[in-house]
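[1] Sequence first, then the predicted structure, then my questions.
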Amino acid sequence: MKSILLAGLTGLVFGTGIVLSGMANPAVVLGFFDVAGAWDPSLAFVMASALLVTAIGYRVVLRRPAPVLDTRFHLPAKRKVDRSLFAGAAIFGVGWGIAGFCPGGAIPALGLGESSAWIFVASMLAGIAIARMARRSLAAARPQTA
C-alpha cells in the first residue's frame, strides 16, 4: 500500500510540474519547434531544469545501496546506441513535433480535458501494441541458433 501511495504522490508532483510548466499545452511545445516563426524557448528552459534536477538526483540516489521500496535499482543494461534505439528516438521526435505531445505531457493533459490528448494517448497505446506484436512476430520469424 505504501508503494502505491508513493507512486501516486510522485505522479501527482510530476503531472503538476508538467501542467505548471506549460508542457501539457501542445501549442507551447509546437512553438518551440517553430524556429522560423513565433519561436517559444520555454521548452528549452524546462528541459534544462529537468536535466539539472535529474543529474543531481541520480548522484544522490545512486549512492544508496538500494531504492526505498525495492531491493535493487533497475537501470538499463544496454549502453550501446543501436538501430532500435535510434529508430525509436526518431519516431518519438517526429510524433512530438507533429502532435505537440509526448507521453509525459499528454497524460496530465487528460485531466485538463484536452480532447487532442485523449486522441494522442489512444494512438500511443495502439502504437505500443502494434510495436509489441511486430517485435514478437519478427522474433518468431528469426531462425533459432543452436
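    Perfect, I can see it now.

[2] contacts and neighbour counts: CA atoms only from here.
    Will do.

[3] which residues in the protein form helices?
    For the chain, the helices defined by DSSP state H cover 2-21, 26-33, 42-61, 83-99, 103-110, 115-141.

[4] which helices and strands sit right next to the third one?
    Helix 42-61 is packed against helix 26-33, with contacts defined by 3 or more Cα pairs under 8 Å, 6 or more residues apart in numbering; DSSP states H and E.

[5] one more structure, for comparison:
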Amino acid sequence: MNRNIYQFAAALASGIVFGFGLSLSGMLNPARVQGFLDIFGTWDPSLAFVLGGAVVVAFIGVQVMKRMRHPALGDSFHVPTNRQIDPPLIIGSALFGLGWGIGGFCPGPAVASLPIGIPQTVLFVIAMLVGMTLHDRVWSRRT
C-alpha cells in the first residue's frame, strides 16, 4: 500500500482519538472552559486535569521521539527550532488567549464540536478561518 494512505489513516485515527478525548473530558462545552478561566467566580478546575494529562502524554511522546531516528510514517520529525520570544509570538499568544477566553474554544475543540450544531461554534470556526487566512496573506507578504 501507498505510504500516504498509512499517513492519512494515522492522522485520521489521531484526530478521532483527540476529538473523543475532548468530548469525554467535556472540553467541547465552552462554559466549562470559561468556568476554568473564571478564577474569581465559580472556578471549574476540570480543565487543569485535562491539561495535566496532555502534558504527561506529550512528555512521554517527546521522550519516545528522542530515541527514534525518524518517525514510523515520515522521513523526519517536524520539531520547532525557533526558541526566540518575539513580538509576533506575544501578540499571537494574546490573540489566541482572548479568543479562547471570549469564545470558550481553541481550534481543536471548536472543530470537534461542529457536529453538535451550536450556531456560536459555527461562527467561531468561520471567524477562526478568516483570521488564519488573513494572517497567512498578510504574513506571507512580510517574509
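    Received it, and whenever you're ready, just let me know what you need. Note that this is a predicted model, so its numbers are computed, not measured.

[6] circling back to that earlier point, for Leu69 of structure 1, which of the helices of structure 1 is the nearest?
    Smallest distance to Leu69 of structure 1 across the helices of structure 1 (Cα to Cα): 6.6 Å, for helix 2-21.

[7] counterpart of Phe77 of structure 2 in structure 1?
    Taking TM-score structural alignment, the alignment pairs Phe77 of structure 2 with Phe73 from structure 1.

[8] coming back round to it: output the helices of structure 1 in JSON lines, with distance to Val68 of structure 1 appended to each entry.
    Converted to JSON lines, the helices of structure 1 look like this (distance: least, Cα to Cα, whole Å):
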{"stretch": "helix 2-21", "distance to Val68 of structure 1": "9"}
{"stretch": "helix 26-33", "distance to Val68 of structure 1": "34"}
{"stretch": "helix 42-61", "distance to Val68 of structure 1": "10"}
{"stretch": "helix 83-99", "distance to Val68 of structure 1": "30"}
{"stretch": "helix 103-110", "distance to Val68 of structure 1": "24"}
{"stretch": "helix 115-141", "distance to Val68 of structure 1": "30"}
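
[9] Take the ones you listed and write them to a markdown table, including mean neighbour count and distance to Ala77 of structure 1.
    Formatted as a markdown table, the helices of structure 1 follow (neighbours: other Cα atoms under 10 Å; distance: least, Cα to Cα, whole Å):
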| stretch | mean neighbour count | distance to Ala77 of structure 1 |
| --- | --- | --- |
| helix 2-21 | 13 | 24 |
| helix 26-33 | 20 | 31 |
| helix 42-61 | 12 | 16 |
| helix 83-99 | 13 | 13 |
| helix 103-110 | 20 | 23 |
| helix 115-141 | 13 | 19 |
